[in-house]
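> just a sequence and a predicted model for now, questions to come.
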Amino acid sequence: MPSAHERRLALRAALGGPGPLVLPGVTDALGARLAEQAGFAAVYATGAGLANAQHGVPDLGLISLGEVVDHVSRLTESTVLPVVVDADTGYGGPLATMRTVRLLERAGAAALQLEDQEMPKRCGHFDDHRLIPAAHMQAKIAAALEARTDEAMVLVARTDARSAESLDAAIERAHAYAEAGADVLFVEAPRSVEELARVGTELAGLPLVVNVVEGGKTPQLPLAEYAALGFDVALFANYLMRSMLSAGRDALAHLAATGETASRAEAMATWQERQELFHLPEFGAAEAHYDRPWSAPGVRS
């Protein structure tokens, strides 16, 4: 398993790669393992997905820092991939943000995303956002940078000003956050290709994130078009969760209607696929290795 520092370096390398980094969102260890198996370079610990899938509540800032830290610890233990963490508002002002950074860094996060909404925050593709002053967000970014002990950890600064104010305000804020030291910029919810082009042109210089929300406010485009518009990261925060939701609903409807599962065998992962995904053969080998008479080196048994 690579160290947290090695994963942070790997994420930085991926951000500087020749093409956009495709970042799938995951809500649990299963999702992280599937993303790893599929060959992705990193995963995104989605805050909305955590709220929905693990707690059954909407993305309205209801999940606590402690719950996020526990969740991230499980994710980083379950995959070799760098984990980009949605840290919402940092859970308070600059001092609270410093504590958030330290706890999530200790949990193994490769990157943290902070946003400029007031608490409690709302999903970026909802309406009625309220923002903190840009200078306050700059102070939180500065505090976050001071708090990290590993300079390889990436800081993503997101602004929701496009929804709360205007695209001009969002671009102005993003420039301010870059000046404060953010590593990556994330202008949430541009409304058109023209708006995406403005973001890509006027914020060129740092890696830029586009959040692809199926049915959301930002146009869905081929990856090459996002790249041509200047975006370095294509975030698909809840594609996996929504796909699994649909598949699970179909599976349960079948069980409720028929009382059997044998006829859907081809729509399920096999027993062997499941066990291999969770490394049962390796655990079995380790168990067999230690399930034998043992003595310390140089000591006769």
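That came in fine, so what should we check first?

> contacts, neighbours, all on C-alpha from now
OK.

> how about the helices in this protein?
Along the chain, counting by DSSP state H, helices occupy 4-15, 29-38, 47-49, 55, 65-78, 94-106, 134-147, 161-164, 167-180, 193-202, 223-228, 239-258, 271-277, 280-290.

> tell me which of the ones you listed sits most buried.
Highest mean neighbour count among the helices of the chain (mean count of other Cα atoms under 10 Å): helix 47-49, with a mean of 24.

> which strands or helices does that one pack on?
Using 3 or more Cα pairs under 8 Å, 6 or more residues apart in numbering; DSSP states H and E as the contact criterion, no helix or strand is in contact with helix 47-49.

> now Ala53: closest residue in space, sequence neighbours ignored.
Distances taken as Cα to Cα, 6 or more residues apart in numbering put Thr27 closest to Ala53, at 6.6 Å, once the chain neighbours are dropped.

> actually Gln54, sorry about that
Of all residues not flanking Gln54 in the chain, Thr27 sits nearest, at 7.4 Å (Cα to Cα, 6+ apart).

> put this beside the first:
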Amino acid sequence: MNPSTPGARLRALLSGGDLVTAPGVYDGLGAALVARTGFGAAYLTGAGVSVAGFGLPDIGLLTATEMVERAGIVADTLGDVPLIADADTGYGEPMNVVRTVRAYERAGVAAIQLEDQAFPKRCGHLPDKELVPAERFEAKLRAALDARTDPDLVLVARTDARGPLGVDEAIDRANRYARAGADVVFVEAPRSIGEIERIAREVDAPLLINMVQGGLTPDTAPATLAALGYRIAIHPGALLAPYVLHGLDALVRLGGTLPEVGAGPQGLFELVGLSDWSAIGERHREVNV
């Protein structure tokens, strides 16, 4: 292990006994704040980059190029703080995944996260997600493993099976992806503390969990997660949610009109056109049938 690489620094954290808490970042300012407040790691949130960077909902509208550029800015600002970076579905088939991994690695990330949703993906805490077959995602994982030039780059495999297929399938896929070589496994959106406990008990791999404010997974104390054996807890909305709420308040104080804001991730995405973009997708889906 070369401790000078981002991946090695993250692996050193994972080898310790403490839960790694990674606040979500999406720009240079957030990265600077995380670095200066003493966190051991940060998480490049695709939802945050979509919403705050481009004014778009997290429904697969960003490109690999846009995400890689943002990853480079954030990783550079973080300095020695390792960055776990969301790479959605890898932006294509195994060949595309190879290019994605190479680009993210050059950008300076410590870990790259890939998920088993069909393209275009959706935020993990939205309904109507669609998955690719597990064996197809395993091919992407093999491509990612072959593509990394630093063997310490951490590969995070995320399954979104809990929503459309249930927790049994999610656990089955999580174990499959671990056997395929994923360094860390991420079961998205468990619905109860019982499911959180079951995943920890039945998945044989280092585990990442996603704490989304207002999302489907119950907020769980870090000490509880650590005791269950989770190794990483990401908090994508740690900076984004206060930014939106305080930003709206500041604008209203200047004389603006408070828009109707729904609860949770869906409400956030509605502020940046979720309904409009969903209607576009449905309209063209019907044309192509």
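Structure received. This is a predicted model, so every value here is computed, not measured.

> dump the helices of structure 1 into JSON lines; add distance to Lys121 of structure 1 as well.
Shown next, in JSON lines, are the helices of structure 1 (distance: least, Cα to Cα, whole Å):
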{"stretch": "helix 4-15", "distance to Lys121 of structure 1": "27"}
{"stretch": "helix 29-38", "distance to Lys121 of structure 1": "25"}
{"stretch": "helix 47-49", "distance to Lys121 of structure 1": "11"}
{"stretch": "helix 55", "distance to Lys121 of structure 1": "17"}
{"stretch": "helix 65-78", "distance to Lys121 of structure 1": "13"}
{"stretch": "helix 94-106", "distance to Lys121 of structure 1": "15"}
{"stretch": "helix 134-147", "distance to Lys121 of structure 1": "14"}
{"stretch": "helix 161-164", "distance to Lys121 of structure 1": "12"}
{"stretch": "helix 167-180", "distance to Lys121 of structure 1": "17"}
{"stretch": "helix 193-202", "distance to Lys121 of structure 1": "23"}
{"stretch": "helix 223-228", "distance to Lys121 of structure 1": "27"}
{"stretch": "helix 239-258", "distance to Lys121 of structure 1": "21"}
{"stretch": "helix 271-277", "distance to Lys121 of structure 1": "35"}
{"stretch": "helix 280-290", "distance to Lys121 of structure 1": "40"}
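
> of these, which is nearest His125 of structure 1?
If you check each of the helices of structure 1 against His125 of structure 1 by Cα to Cα, helix 161-164 wins as the nearest, at 8.3 Å.

> Ala45 is in contact with the residue nearest to Ala53 of structure 1, correct?
Yes: when contacts are counted by Cα atoms under 8 Å, Thr27 of structure 1 is listed as touching Ala45 (6.4 Å).

> of these two, which one has the most company?
Shown here are Thr27 of structure 1 and Ala45; by other Cα atoms under 10 Å, Ala45 has more neighbours (29 against 26).

> list the contacts for the alignment partner in structure 2 of that one?
Aligned by TM-score structural alignment, Ala45 of structure 1 pairs with Leu44 of structure 2. Counting by Cα atoms under 8 Å, 6 or more residues apart in numbering, Leu44 of structure 2 makes contact with 24-26, 71, 74, 83-86, 236.

> tell me how far Leu44 of structure 2 lies from Asp88 of structure 2.
To Asp88 of structure 2, Leu44 of structure 2 is 11 Å away according to Cα to Cα, to the nearest Å.

> need the contact list for Pro190 of structure 1.
Contacts for Pro190 of structure 1 (Cα under 8 Å, 6+ apart) come out as 162, 167, 196, 217-218.
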